[in-house]
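**Student:** sequence unknown, structure follows:
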């Protein structure tokens, strides 16, 4: 029996009490009830404070309402006991058979277990990474690649229609500096004062000259344009390849330059003007963002007639909404924190709901440690520690898991020595090893001619050991963990859950013999435990998949 099934049972008990006249609830029966695993095993398998929450509305002391509910729940199939604790908590003990039945339900659901329709019908545009194509991906971009892709997977498991989008910044001053840096490198000149350094600039400059052997014969302005067009494409191809190798691919690569060439900026400005949210001042056109919560109004068209930086954001947001996205979620680095207010004001100026139609997540910095010391900046990148410095040191799986394991709004230090270890101290190894061990048990069973119980051959009441119960309750939590990760935009909840569940499995395996030993005859308990093993393997594989991490069969 899962927490969701218990919630349904409690809602049913409340409904029966209201229908019979034994209880009055002016605001109607709640659609669901929070059911949690208590910290102490003496408090049963599950607990709820629903009586405390509803007592005032019902006009009853909490313990009296708890007593009414307890009487109804005790008659519910699958519930072994209901106790009232403290001021009105309900502690519920589930029958072994009802709890054990979950193993069969998980195996039957397979890859779908953990999913829900929480976000069904929601069309989400998830924009992340969007690193400028002026250099290799830095660690901030790598963090968003891991977190963003995991969030997309979690949204999809929750029923959403997700489009992963990369905003390709191919317009503006940073591209000018990039192309002048390439030209200077090709001519053997020093890096311009505001240009880009690093060995990668020389690499790309050489590739451009191989593609266009006569480029240096051109006047500087024409040569720079060649370095711009060819060099940006080369850099962006490398970024896309690195992300692909990291297991992250995008559905849409949106070019910023298109906004300016297609008239999208003009259309966005006209829309805002029609809504009465722009005005002219000092020869410029301003957006009235202060009235929507920004700290001041913003220029969108400068006095020279050129669009201000915000004009591109206006056009891009409107374009997403016109493409039919209900929710536009953008992931930005910590240096963009001050930008959130104006973006939300922009959303409101279009008549949309900030936080609903537009969401912005801010990610903090990532530091790499080796031998306890911060890793030095990359010579190739020139100014930053880059994506490859992490992946080359610990691999894709450990990198993705490590980056998704923490809340995005905290700075993290990744100890390369720890994450490279093939020991249980390494969180991703610990979880992956649990999956490999589960796979090994099932292979060994097959070698003995044994298989997990199926259908009527499965007696869930046999899974009555304390450690079996602990593991089953852990498996039952997975759908709620995934739902919470989706609602709170926190993939790290899945990672931490997997570590806890791997621990519950190892404790179960140490206490409960799954396969017969020696000349021992196979018994129904072995088949039942094999089904529990298969269910656990399914859950860990599903969780790792949500994080974009492999689930190895052997280690």
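**Tutor:** Structure received. Quick caveat: nothing in here was measured; it's all calculated off a predicted structure.

**Student:** can we go C-alpha only for contacts and neighbour counts from here?
**Tutor:** Will do.

**Student:** mind listing what residue 418 touches?
**Tutor:** Residues counted as contacts of residue 418 (Cα atoms under 8 Å, 6 or more residues apart in numbering) are 425, 426.

**Student:** 10 Å - rerun?
**Tutor:** 369, 370, 371, 394, 424, 425, 426, 427 (Cα atoms under 10 Å, 6 or more residues apart in numbering).

**Student:** Could you pick out which of these are located in helices?
**Tutor:** 394, 427 (DSSP state H).

**Student:** are any of the contacts of residue 418 buried, and which?
**Tutor:** Neighbour counting with 16 or more other Cα atoms under 10 Å marks 369, 394, 426, 427 as buried within these.

**Student:** count of neighbours near residue 373?
**Tutor:** 10 (other Cα atoms under 10 Å).

**Student:** how close does the closest residue in space to residue 425 that isn't next to it in sequence sit to residue 394?
**Tutor:** Excluding its sequence neighbours, the residue lying closest to residue 425 (Cα to Cα, 6 or more residues apart in numbering) is residue 418, at 7.1 Å. Using Cα to Cα, to the nearest Å, residue 418 is found at 9 Å from residue 394.

**Student:** and which of the contacts of residue 418 is nearest residue 402?
**Tutor:** Proximity of the contacts of residue 418 to residue 402 (Cα to Cα) peaks at residue 427, which lies at 8.2 Å.

**Student:** adding another structure so you can compare the two:
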């Protein structure tokens, strides 16, 4: 179960309680779950009972008890506890199964992993000045909210700069339309599109404009072109390219991230390959990486849909950029600690397939995030 799945599960429990007249309160549009802080109980926590206590005219602890019995019966939820004044704490059942579900979702959805329909009822009008950073930011925000199901129109105060097209920017209209507007007003770049394209090219210019929060100045110096660790854009793109190289290397060795189909159980590769499922029958489940270095990367990939939705809601493409940087760093840490390809005469094992699946998922998340920012993700650097 992913964090997004858990959020929907809790929301479904609230709706059931209201439908059954156990709770008389408006059903919220969404329920937020967060990872439990150090020292806390369970894997995730939620404050929805405190949120509903007032409208329901019940103590938060009573609301929490009503919801606990409905959430605890759901598949994938191992234990639900009530802590403090009415927080719900969740311990998920079979974490490895949840990890497999995340990797399967990335594989099935590809670059659209993390897209959704949470904003499907919203019709938005973004409006910005005739300035390159505002134009690029509005374009990226459009991509983010459309990926969450919204319908969007973007207008500019004046006729758009023709050079914006080379940055991938399109504008639907100019002038101030007579409809409710959402202004996109980041700190101006201090340069024109033509100047940025000449110095940096489209990809580096877009990253430099979008990576800082809108209220911060954009650093648009030559460091954006450095092919080294000091350049976050390079690290993100290199992590993606390295993940794709691992897939090519595995194909050259005759294996993929998918376990090979066979009518007979595959030879048991040992506890190292199956992690928590060492006691299961051979071939009964697809293994997931159990290595300690895999955990941060798995968590970041699982959190990716929530980051995209938050970035769309807050009109903040910088959140996506920071998420991609974190994924890239976790990928390198994982890759250094846990080789995805066998060395020497070593035969590909279930552990290699599991690690390759995680590396490929990381590459997909990086490519999808860059695409939402309007930046290419080359397979070779």
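**Tutor:** That came in fine, so what should we check first? If you're wondering where the values come from, they're calculated on a predicted model, not measured in any experiment.

**Student:** TM-score for these two?
**Tutor:** Once the chains are laid over each other, their TM-score by TM-score structural alignment, normalised by the length of the second structure reads 0.81; 358 aligned residues with a Cα RMSD of 3.2 Å.

**Student:** Surely residue 362 of the first structure forms part of a strand?
**Tutor:** Yes - Residue 362 of the first structure: assigned to a strand according to DSSP: H, G, I helix; E, B strand; the rest coil.

**Student:** Can you find the partner of it in the second structure?
**Tutor:** Alignment note (TM-score structural alignment): residue 362 of the first structure maps to residue 185 of the second structure.

**Student:** do you know how far that match is from residue 177 of the second structure?
**Tutor:** The value you get for residue 185 of the second structure to residue 177 of the second structure, if Cα to Cα is used, is 17 Å.

**Student:** Between these two, which is the more surrounded one?
**Tutor:** With neighbours defined as other Cα under 10 Å, residue 185 of the second structure and residue 177 compare such that residue 185 has more, 17 against 13.

**Student:** isn't the more buried one right next to residue 156, touching?
**Tutor:** No - Residue 185 of the second structure lies out of contact with residue 156 (Cα atoms under 10 Å); the separation is 11.4 Å.

**Student:** what's the overlap in contacts for these two?
**Tutor:** With Cα under 10 Å, 6+ apart as the test, residue 185 of the second structure and residue 156 both reach 127, 128, 129, 131, 134, 135, 138.

**Student:** hang on, isn't residue 226 of the first structure packed against residue 179?
**Tutor:** Yes - the criterion here is Cα under 10 Å, and residue 226 of the first structure meets it with residue 179 at 8.4 Å.

**Student:** Please say which of the two ends up with more neighbours.
**Tutor:** Taking neighbours as other Cα under 10 Å, residue 226 of the first structure and residue 179 compare with residue 179 leading, 27 against 20.

**Student:** which residues sit against stretch 287-295 of the second structure?
**Tutor:** 96-101, 103, 258-259, 271-278, 298, 301, 330-338, 350-359.

**Student:** List the buried residues of that stretch.
**Tutor:** Under the neighbour-count rule (16+ other Cα under 10 Å), stretch 287-295 of the second structure has 287, 288, 289, 290, 293, 294 buried.

**Student:** which residues in the stretch 1-150 of the second structure form strands?
**Tutor:** Along the stretch 1-150 of the second structure, counting by DSSP state E, counting those that start in this stretch, strands occupy 33-35, 44-46, 77-83, 87-92, 123-128.

**Student:** counting contacts, what elements does the last one pack onto?
**Tutor:** Just to be clear, that refers to strand 123-128 of the second structure. helix 132-146, strand 151-156, strand 173-174, strand 182-184 (3 or more Cα pairs under 10 Å, 6 or more residues apart in numbering; DSSP states H and E).
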